[in-house]
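Chemist: coords please:
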Amino acid sequence: MSRTLREIESLDQFDAAIAETDHLAGWLVQSVDLRARSGVLARVNPAGAFFLGCTLTDRAQLSLIRRGAHVFPRLDNVPFNAYRATLYSGADLYDARHYADTLDARVYRWMQDRLPHPGLPDTLAMTLHDHAITDALDEVHLDHHRVVGIMGGHKLRRDEPGFAAAAELAAGLAEQGAVILTGGGPGAMEAANLGARFAGCRDQLHDAVARLAPVPSFTPDIDAWVSSALAVLADCPRAIDVVSIGIPTWHYGHEPPNAFASHIAKYFRNALREDEILNRCRAGIVCLPGAAGTIQEIFQATTANYYALDTQPVVPMVLVGRAYWTETFPAWQLLSALGAGRRMGDVIHLVDDITEVPALLHHRN
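Modeler: Have a look, this model is predicted:
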């Protein structure tokens, strides 16, 4: 017999739910500090409930297990919460003044110390973390929104015209109701998340780009790059209103995540991260100039379009930079050859003018 699952991700949710029942079968309680609720837990029937990374007294934990609950304890010796209930924010990852002391840097060092052959406890911790991040990303309910992915290189400098152009594009799309999703890193990705955050506030966006320009790259000084972003974000008039997504990875941990995405889904596994990026961009993908990572995304997305059944939609894709995508990295020739005679051929585009992009994403199939 099936049972309803109920996710509990905060102490307030736990208190509200426990007031309604004394049978916890089907509950998934995730990363909640329940040490002050030991008495309540002793009075209910916990059989069939799951406690994932919750903080419990030793006595309460033993009691729950004996009475039929499934208790997954927090993992020792890892600098992250493997059962995290929510996505990250910039403040979560940049939780210290100096980058070397931040959560983002600590996790990257932990991972690097275990390569190339992490032990089973390490891979388990990373897998549990990435599973929790996917679950948290699902809870943003992106399937209810028009999600546009903006891909591009991490080397785009804040003081280059392309940075401001990418920010303007993202702002315009967000003002039309799109949720902007990026790979969550610096360069073009930062520009897109920045633009989305300042949607509807173009004067402030122009000012933000100008304020960021004196620190054009995360090299050689990550601290200056991060602090300038956090200063701009603190003055964003709509910082809590606009949803934009960044999906970076510690696989490329030398590239710090940008702080402008309102929701950051940071993964250990890059393959999983790429799959999540592309599967969620159902309203279109914009590819600004980039190198291997961007090219990987172009053709991974193309594979899904190429093999789409007649009953399945194909996702519009716009490559920006005619000379770049036909000469520097001639992806367009192969892409257009693959699309010839197929439905995907009608939704792939190559442009020089970035202002043409929004209209090309409105293809219906």
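
Chemist: drop to CA atoms for contacts and neighbour counts, all remaining ones
Modeler: OK.

Chemist: Can you get me a residue count around residue 207?
Modeler: Look at residue 207: counted by other CA atoms under 10 Å, it has 11 neighbours.

Chemist: got it, and the one 5 residues further on?
Modeler: Residue 212 is flanked by 21 other residues according to other CA under 10 Å.

Chemist: Please look at it and residue 231 and confirm they touch.
Modeler: No. Residue 212 is not in contact with residue 231 according to CA atoms under 8 Å; the separation is 9.4 Å.

Chemist: Check the protein for me, the residue farthest from its geometric middle.
Modeler: residue 43 (39.4 Å; CA atoms, centre = their mean).

Chemist: now it: how far from residue 64?
Modeler: Residue 43 sits 11 Å away from residue 64, taking CA to CA, to the nearest Å as the criterion.

Chemist: and residue 111, that's in a helix?
Modeler: Yes. Applying DSSP: H, G, I helix; E, B strand; the rest coil, one finds residue 111 inside a helix.

Chemist: could you check the distance from it over to residue 326?
Modeler: Separation of residue 111 from residue 326 (CA to CA): 38 Å.

Chemist: for the stretch 1-150 of the chain, what spans make up the helices?
Modeler: 11-18, 38-43, 58-66, 90-93, 103-114, 120-138 (DSSP state H, counting those that start in this stretch).

Chemist: so can I have TSV of the ones you listed showing distance to residue 196?
Modeler: Converted to TSV, those look like this (distance: least, CA to CA, whole Å):
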stretch	distance to residue 196
helix 11-18	31
helix 38-43	44
helix 58-66	44
helix 90-93	15
helix 103-114	23
helix 120-138	18
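
Chemist: closest to residue 275 out of those?
Modeler: helix 120-138 (10.9 Å; CA to CA).

Chemist: could you pull out the strands for this structure?
Modeler: With DSSP state E as the criterion, the chain has strands at 6-8, 27-30, 50-52, 70-72, 146-151, 178-182, 244-246, 263-264, 285-287, 317-320, 348-351.

Chemist: So which elements touch the last one?
Modeler: To tie it back to what came earlier, the one meant is strand 348-351. If contacts are counted by 3 or more CA pairs under 8 Å, 6 or more residues apart in numbering; DSSP states H and E, strand 348-351 sits against strand 317-320, helix 331-339.

Chemist: Alongside the first, I'd like the structure of this one:
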Amino acid sequence: MGWRDEKGRASRFKGPVRLRRDQVPSTTTDQRLLDSRGPHDWVHTDPWRVLRIQAEFVEGFGQLAELGSAVAVFGSARTKPDEPAFAQAEEVGRKLVEAGFAVVTGGGPGAMEAANRGASQAGGISVGLGIELPFESGLNDWVDVGINFRYFFVRKTMFVKYSQGYIVLPGGVGTLDELFEALTLAQTRKVTQFPIVLLGTAYWRGLLDWMRDTQLAEGKISQADLDMMVLTDDVDEAVALMVAAREQEEDPAR
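Modeler: Prediction:
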């Protein structure tokens, strides 16, 4: 398993370490932690895993503590350069930098690469928070500050802790995971002043319609939960919402 580099060699990041050829393992660190099948000798190594997890938190906190105002941009790794969402993600990255934000993505290809490219070319801070995956391709070339994580939950903490809001472009399972985690944290007041913008009305409308017509209609969520998300096609509106949230945080009397 793993991916192949430009020379066709098997290659994978394992946390910050790159492995090639026969050094590429067949499983990931997260999988070995969470998968209960097979031998149970892993039980005796959990105390040591705690130290590795701690090290990932320390590395992330140390690298990102001075980041300043930042917005996370999510979207599909499968977005192609000729798709409108790719150009839109690049515009998002550029305009966030022009508004004084650093741009944080998952560091992968597709929409993430586009946002990193827009941020980097605009002269801003372009951050990529990668994750060890069997099929990963490593951090894209437009990431200026990159960290590779072994554990999803450590990586997710970095996104929430160091971003003041999320802009979410069309994406798949991973994008939905980040979106709904942010919604859960905002709903439970674990994070405050945290705007969430869904960029792409044609793509996201069906999801919001289902949440309103099914979840809200059956009392499973409240209108306030839906109101935490703003749906738009306008990049300027998305960036303006992030700026407004930053100003509100800096001056609560506004």
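
Chemist: quick one, which of the helices of the stretch 1-150 of the first structure is nearest to residue 185 of the first structure?
Modeler: That would be helix 90-93 among these, by CA to CA, at 11.6 Å.

Chemist: After alignment, which residue of the first structure pairs with residue 141 of the second structure?
Modeler: Using TM-score structural alignment, the partner of residue 141 of the second structure in the first structure is residue 259.

Chemist: same thing with residue 87 of the second structure?
Modeler: Applying TM-score structural alignment, one finds that residue 87 of the second structure aligns to residue 164 in the first structure.

Chemist: Tell me the spacing between that match and residue 193 of the first structure.
Modeler: 12 Å.

Chemist: These two: who's more crowded?
Modeler: Comparing residue 164 of the first structure with residue 193 by other CA under 10 Å, the one with more neighbours is residue 193, at 33 against 24.

Chemist: counterpart of the more buried one in the second structure?
Modeler: With TM-score structural alignment as the criterion, residue 193 of the first structure pairs with residue 116.

Chemist: tell me the contacts of the residue nearest to residue 191 of the first structure when sequence neighbours are not counted?
Modeler: Sequence neighbours aside, residue 167 is the residue nearest to residue 191 of the first structure in space, at 4.7 Å (criterion: CA to CA, 6 or more residues apart in numbering). Listed by CA atoms under 8 Å, 6 or more residues apart in numbering, the contact set of residue 167 of the first structure reads 191-196.

Chemist: Also residue 104 of the second structure?
Modeler: Contacts of residue 104 of the second structure by CA under 8 Å, 6+ apart are 70-73, 116, 126-129, 159, 163.

Chemist: which one of the residues you listed is nearest residue 199 of the second structure?
Modeler: For those, the residue nearest residue 199 of the second structure by CA to CA is residue 73; the value is 10.1 Å.

Chemist: Count the neighbours of the closest one for me.
Modeler: 27.

Chemist: That one -> the first structure?
Modeler: Aligned partner of residue 73 of the second structure by TM-score structural alignment: residue 150.

Chemist: quick one, what contacts the closest residue to its match other than its chain neighbours?
Modeler: Once flanking residues are discounted, residue 150 of the first structure sits nearest to residue 286: 4.8 Å by CA to CA, 6+ apart. Listed by CA under 8 Å, 6+ apart, the contact partners of residue 286 of the first structure are 148-151, 317-320, 357.

Chemist: Ok, residue 247 of the first structure next?
Modeler: Here residue 247 of the first structure is in contact with 181-185, 264-267, 273, 277 (CA under 8 Å, 6+ apart).

Chemist: Swap in 7 Å and give it another go.
Modeler: 182-184, 264-266, 273, 277 (CA atoms under 7 Å, 6 or more residues apart in numbering).

Chemist: could you dump those to a markdown table with neighbour count?
Modeler: Shown next, in a markdown table, are these (neighbours: other CA atoms under 10 Å):
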| residue | neighbour count |
| --- | --- |
| 182 | 28 |
| 183 | 34 |
| 184 | 31 |
| 264 | 28 |
| 265 | 25 |
| 266 | 26 |
| 273 | 20 |
| 277 | 23 |
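
Chemist: Let's have the residues you listed in a markdown table, adding distance to residue 125 of the first structure.
Modeler: Shown next, in a markdown table, are the contacts of residue 247 of the first structure (distance: CA to CA, whole Å):
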| residue | distance to residue 125 of the first structure |
| --- | --- |
| 182 | 25 |
| 183 | 23 |
| 184 | 22 |
| 264 | 19 |
| 265 | 16 |
| 266 | 14 |
| 273 | 16 |
| 277 | 22 |
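
Chemist: Select from these every entry located in helices.
Modeler: The subset of these located in helices under the criterion DSSP state H comprises 273, 277.

Chemist: Thanks a lot, see you next time.
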